[in-house]
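Asker: just coords:
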């Protein structure tokens, strides 16, 4: 091509940029490559080629193109920053930091380099350097505050509370518009890290900055993840009650502008093992006046023969709540319209199962409470069912209003909501004690059978004990999340370890190392040298746990909050369990399963009886074999049973018929 035929640099560059801005990556790359062939001194073209290759993950060519830029002009801060990003992605932190610092030598107020240096130091645990560079970036570019906040939220949702706390701490120090919100999120992280005093300090600081009723409520309901002793547990409960009284006295002067930021419902309250009805009623009375009011329900849809049923939860993915309740959709009459409402924060993947064919739609709800309520009302449901209330705050706020003619609560979190807006708490006679209504604000609906329709899953081939990594000895497993381990249950551990020199007790760590350390200290103080036979194993995947189950000599059902779906897994693996049924539903699941199966061995009537039966089942092969034989004869009564689901469908149809009759009258 003659020189006269070479397109002008300006026109070629403009066309290449247009292609790049239009997202035509291949076309723009070819255009810039043509430019550098014709105009090899065009550093801008080399730079854009480097950016394109970097975005494609073609780091080798990206580095080559950026090197050409620096040969033409060694003082371009963006190039050093991009080379630092590539080095970070390649796992070369020392090289990356060198590039970022070079960019800052050129321009000490280049915010992206400070931002990237901070992000580089964060996973390395160099929190002082992380905070310094983050604050530098924020002081240069205030818009980064929201970027840091979202990065903190991402870390929090992944369960990386240490990194999330560091990110929110930077925003708190920056003192920008998100300072109070960052303090609330930092509190959440500190709670999960077992740093309760610091967490309460954050709430106090947030309240000083914004004396909002929501923050005062969060301060009142703050509870540790685990307790150091029963005395500490009771002290926290007394503090909660006292703070509630103060809030009730000051209610007229409180506003609740930050209800949407309420980071926790009193989830950990249920694990204290006491009757929570009065506390939950008081919580409901405090919040209800501040929830957006809706106009009364008006019937617009012509009456149909088929029910329209809405289901509300955050846990429709593969989760114990979904495992327990989604299969009951199969038990409704054909034509029933089932709508699943996902509260904010839900995972988008739906638990697989045959029931999916019964679902008419899955509807994500708005993060704005009033809009979410309107979304549900717009569906003109006959019945609205909350599978759980108590594990996150949004559902609790939704349930304050009547969004359907009939509203019910299932025991996904087996505690009363304290709300008057619900028409019933649906449970089972085999799950509840004789005075159960005294534990619920909602009218108690007792089915004859549990709702759970647990599949009879194929068992994994039994692997050799040597492959499991389990300790030698007799294995007593307590496979629950750590916050279920009430200090009072430690007496069982102590008695078993004292009575059985071969006993090894297995628990599973699903919380932060800091929370685990609190438990280990508690056990060391109580058990002394025997604490060496207490094992905190890593939390296991579902598949791996089922491989380990057959090697357990016994599963311990903790009290006062016992096993749930894990009890079904233990029965499938034919591993005996010992349980001391409590007063509340949350501690009566194993006894309900045993009652269904006709099993008596393993149901204790006292702490001493619990220990005696545990030792007998773990040590006596004949007793264990008799237990297994009874289980095998009756297993069909428990697994793949749709009786509870059928009862629920009939009950809801009857309730709808009664409602229509009342309206007609």
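Answerer: Everything's here; your move. Since we're looking at a predicted model, the values are computed, not measured.
Asker: CA only for contacts and neighbour counts going forward, please
Answerer: Fine.
Asker: so how far is residue 419 from residue 329?
Answerer: 25 Å (C-alpha to C-alpha, to the nearest Å).
Asker: with residue 632 instead?
Answerer: From residue 632 across to residue 419, the span is 42 Å (C-alpha to C-alpha).
Asker: so the two - more neighbours on which side?
Answerer: Shown here are residue 632 and residue 419; by other C-alpha atoms under 10 Å, residue 419 has more neighbours (22 against 14).
Asker: helix, strand, or coil at the more buried one?
Answerer: Following DSSP: H, G, I helix; E, B strand; the rest coil, the label given to residue 419 is coil.
Asker: how close does it get to residue 320?
Answerer: Distance check for residue 419 against residue 320: by C-alpha to C-alpha, it reads 24 Å.
Asker: ditto for residue 311
Answerer: Residue 311 is 15 Å from residue 320, where distance means C-alpha to C-alpha.
Asker: compare the two (neighbour count), which wins?
Answerer: The residue with more neighbours, out of residue 311 and residue 320, is residue 311; 23 against 14, by other C-alpha under 10 Å.
Asker: now for the strand or helix carrying residue 60, which elements pack on it?
Answerer: According to DSSP states H and E, residue 60 maps onto helix 59-72. Helices and strands touching helix 59-72, by 3 or more C-alpha pairs under 8 Å, 6 or more residues apart in numbering; DSSP states H and E, are helix 43-56, helix 77-89.
Asker: dump those to TSV, plus mean neighbour count and distance to residue 449.
Answerer: Listed next are these as TSV, based on neighbours: other C-alpha atoms under 10 Å; distance: least, C-alpha to C-alpha, whole Å:
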stretch	mean neighbour count	distance to residue 449
helix 43-56	20	57
helix 77-89	22	55
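Asker: could these be laid out in TSV, adding distance to residue 258?
Answerer: Shown next, in TSV, are these (distance: least, C-alpha to C-alpha, whole Å):
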stretch	distance to residue 258
helix 43-56	39
helix 77-89	37
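Asker: for residue 340, find the nearest of these.
Answerer: Proximity to residue 340, assessed across the helices and strands packed on helix 59-72 by C-alpha to C-alpha, is greatest for helix 43-56 (38.1 Å).
Asker: then this one, side by side with the first:
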């Protein structure tokens, strides 16, 4: 700003007070006298921007830049106003000129980094921010922005350090607390995340993004009503369409009742229908507003309509998701070489998905297939040895969709198999693209994707009901055998005692080892009835990954179980071997309904322990039925909730009967473990669809 000009000084004071129209009256008089006053034109632009008249603000800035083309401050401000309006190319042009005009202007490097971040050019963004920090070591916002970029690169520990640096420099700055909260949220450290968002909001009560981020963390904790309130607050502060999308996608993690499930499912459909009317494309990352559709599968209903509606909505809201790799349009099949199979998942570490699929991948004949595991860099668990040993190569892709899909496209896969679409937002949104001529999904998450880009859902013949195709938008593939090639696990030798692992020494142990989100409210009264029938028995569960889920379930159970609630035991999360030993020490394992066991069944049958099951309507509740069918055992398959309780009670109290059933399971478990039939059929199917493509 020019020194000594009274009009400019007066206008600047008015601008700083927020009296923008008064400032402009002074500036107009000044510009009548000096129409080429660059500082006057610049300040007019800032007033227009403050009143959210950004098109006019850019016009004034361009006039100022015409007077002083090398003024980095003018160029940088023009770039940020264009950036805020979503005009990325114009912002890039202004900011590239700014850093070229003044290589010492830290703010320009910081601002250009924001553009590079939006373009998913994260390495370049990081380098620009490092330059900004070098030029201005006390630049708190640059540290916070560097944290954001490092988080996008999956470098979470380094991101935390940068946010903490920003807070040390400027303790009253809200942005680094918000960034720190997002990092903790990404690490599933939700209590710390909420504390960080609380701090950001206390520093800046108008911080809409902090309310939004806190809402999504609360939703993940199962606090759906609180999340709904925070999203309403965020939208009230800034009418951002993304907040409405996130609100529409809310679902309870641990539903309080069957009535609540019905209400939220109806709300889900209604909200997305309302948003679809007059929908225009939304800018930003769709992962930030991913719906909680993962939880639909646990309600026991046909989700085809919900998932198809959701996919159509996102395709319209984020049209950039609909991308096709160039080689998918080529007719060149490159015959005479192994089929290039890519297998994508974020859960290739010590996760049930990895256990369920690694055997099938390892069994694929290598004269016919070249197999690559695909996973985002920075995934918390990385890639387990069993996955690495089962494939020929591991491709670590970027943790953002734009870069990741290009990396996958560059590999020119013949078939892309998603192990678990729906488990988390990244793979779901990645799968909107056509990255291979043939794209399939399998049962890592046993529900339809609703995506037109996915050609086949690979499933199991016996586990699927006759009308199973009705629940899929993909073509249903019904493979023979069981659902996986799964190794036989062993108990510890010697087996620890009950007391050693925290179980009661007396009474029957009814173990329900499933993820707590599978325990449907319909089960509650029946589980309570089981304990009422067996006054010496204990119902045992494992605590959830989020302690709040456990709290919500126990709060739901307490009034239902009454005085028998004291015989509900919650074990801490344990190692795989201790988990298997706990199963081996239990009298009965209780399957959940309508979403039943998958991975746990293989572990339980290897221990020779009976699993009581009530088959569900769709495949996600019929895995145990399929296993028993293969073994030729039907004694533990109930036809009603009452029969479920009756079978479990008999197994828990009639020791001779339990011993008889356990002996049958031990003798016949080879039928479901290390199943070559499924592995052979899997390879045959992939070869056939490649030939047809």
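Answerer: That came through, no problem. Quantities reported herein were computed from a predicted structural model and do not represent experimental measurements.
Asker: quick TM-score on the pair, please.
Answerer: Scored against TM-score structural alignment, normalised by the length of structure 1, the superposed chains reach a TM-score of 0.74; 528 aligned residues with a C-alpha RMSD of 2.8 Å.
Asker: buried residues, the helix holding residue 60 of structure 1. List them.
Answerer: Along helix 59-72 of structure 1, these residues count as buried under the neighbour rule (16 or more other C-alpha atoms under 10 Å): 59, 61, 62, 63, 65, 66, 67, 68, 69, 70.
Asker: doesn't residue 480 make contact with residue 458 of structure 2?
Answerer: No: in this structure, residue 458 of structure 2 is not within contact of residue 480 by C-alpha atoms under 8 Å, at 10.8 Å.
Asker: who's more crowded, the two?
Answerer: Higher neighbour count among residue 458 of structure 2 and residue 480: residue 458, with 22 against 17, using other C-alpha under 10 Å.
Asker: check which helix or strand covers the more buried one.
Answerer: Element membership for residue 458 of structure 2 (DSSP H and E) is strand 456-460.
Asker: that strand vs structure 1, average distance?
Answerer: With mean C-alpha distance after the TM-score superposition for structure 1, strand 456-460 of structure 2 departs from structure 1 by a mean of 0.5 Å once superposed.
Asker: onto which residues of structure 1 does the helix ranked longest in structure 2 map?
Answerer: Longest helix in structure 2, counting residues (DSSP state H): helix 258-276. Using TM-score structural alignment, helix 258-276 of structure 2 corresponds to residues 230-248 of structure 1.
Asker: average offset of the matching stretch relative to structure 2?
Answerer: Looks like 1.6 Å for stretch 230-248 of structure 1 (mean C-alpha distance after the TM-score superposition for structure 1).
Asker: and the next helix or strand past the longest helix of structure 2?
Answerer: helix 304-317.
Asker: what's stretch 388-395 of structure 1 in contact with?
Answerer: Stretch 388-395 of structure 1 has contacts (C-alpha atoms under 8 Å, 6 or more residues apart in numbering) with 260, 262-267, 312-313, 321, 343-344, 369, 386, 396, 409-415, 417.
Asker: show me where structure 1 has its strands.
Answerer: Taking DSSP state E to define them, one finds strands in structure 1 at 308-313, 337-342, 359-364, 383-386, 406-409, 424-428, 444-447, 474-477, 503-509, 534-538, 554-556, 577-578.
Asker: tabulate these (TSV), appending distance to residue 524 of structure 1.
Answerer: Converted to TSV, the strands of structure 1 look like this (distance: least, C-alpha to C-alpha, whole Å):
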stretch	distance to residue 524 of structure 1
strand 308-313	39
strand 337-342	43
strand 359-364	47
strand 383-386	41
strand 406-409	41
strand 424-428	39
strand 444-447	42
strand 474-477	18
strand 503-509	14
strand 534-538	9
strand 554-556	20
strand 577-578	24
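Asker: looking at these, which is nearest to residue 150 of structure 1?
Answerer: Checking these against residue 150 of structure 1 by C-alpha to C-alpha gives strand 359-364 as the closest, at 20.3 Å.
Asker: so which residue is smack in the middle of structure 1?
Answerer: Residue closest to the average C-alpha location in structure 1 (C-alpha atoms, centre = their mean): residue 157, at 7.6 Å.
Asker: what distance do you get for that residue to residue 192 of structure 1?
Answerer: From residue 157 of structure 1 across to residue 192 of structure 1, the span is 12 Å (C-alpha to C-alpha).
Asker: and for residue 30 of structure 1?
Answerer: With distances taken as C-alpha to C-alpha, residue 30 of structure 1 is found 51 Å from residue 192 of structure 1.
Asker: in structure 2, what range does the helix holding residue 60 of structure 1 match?
Answerer: Mapping helix 59-72 of structure 1 onto structure 2 (TM-score structural alignment) gives no aligned residues.
Asker: give me the stretch of structure 1 that the strand holding residue 458 of structure 2 matches.
Answerer: Using TM-score structural alignment, strand 456-460 of structure 2 pairs with 424-428 in structure 1.
Asker: which other residues reach that stretch?
Answerer: Contact partners of stretch 424-428 of structure 1, identified using C-alpha under 8 Å, 6+ apart, comprise 407-411, 416, 440, 442-451.
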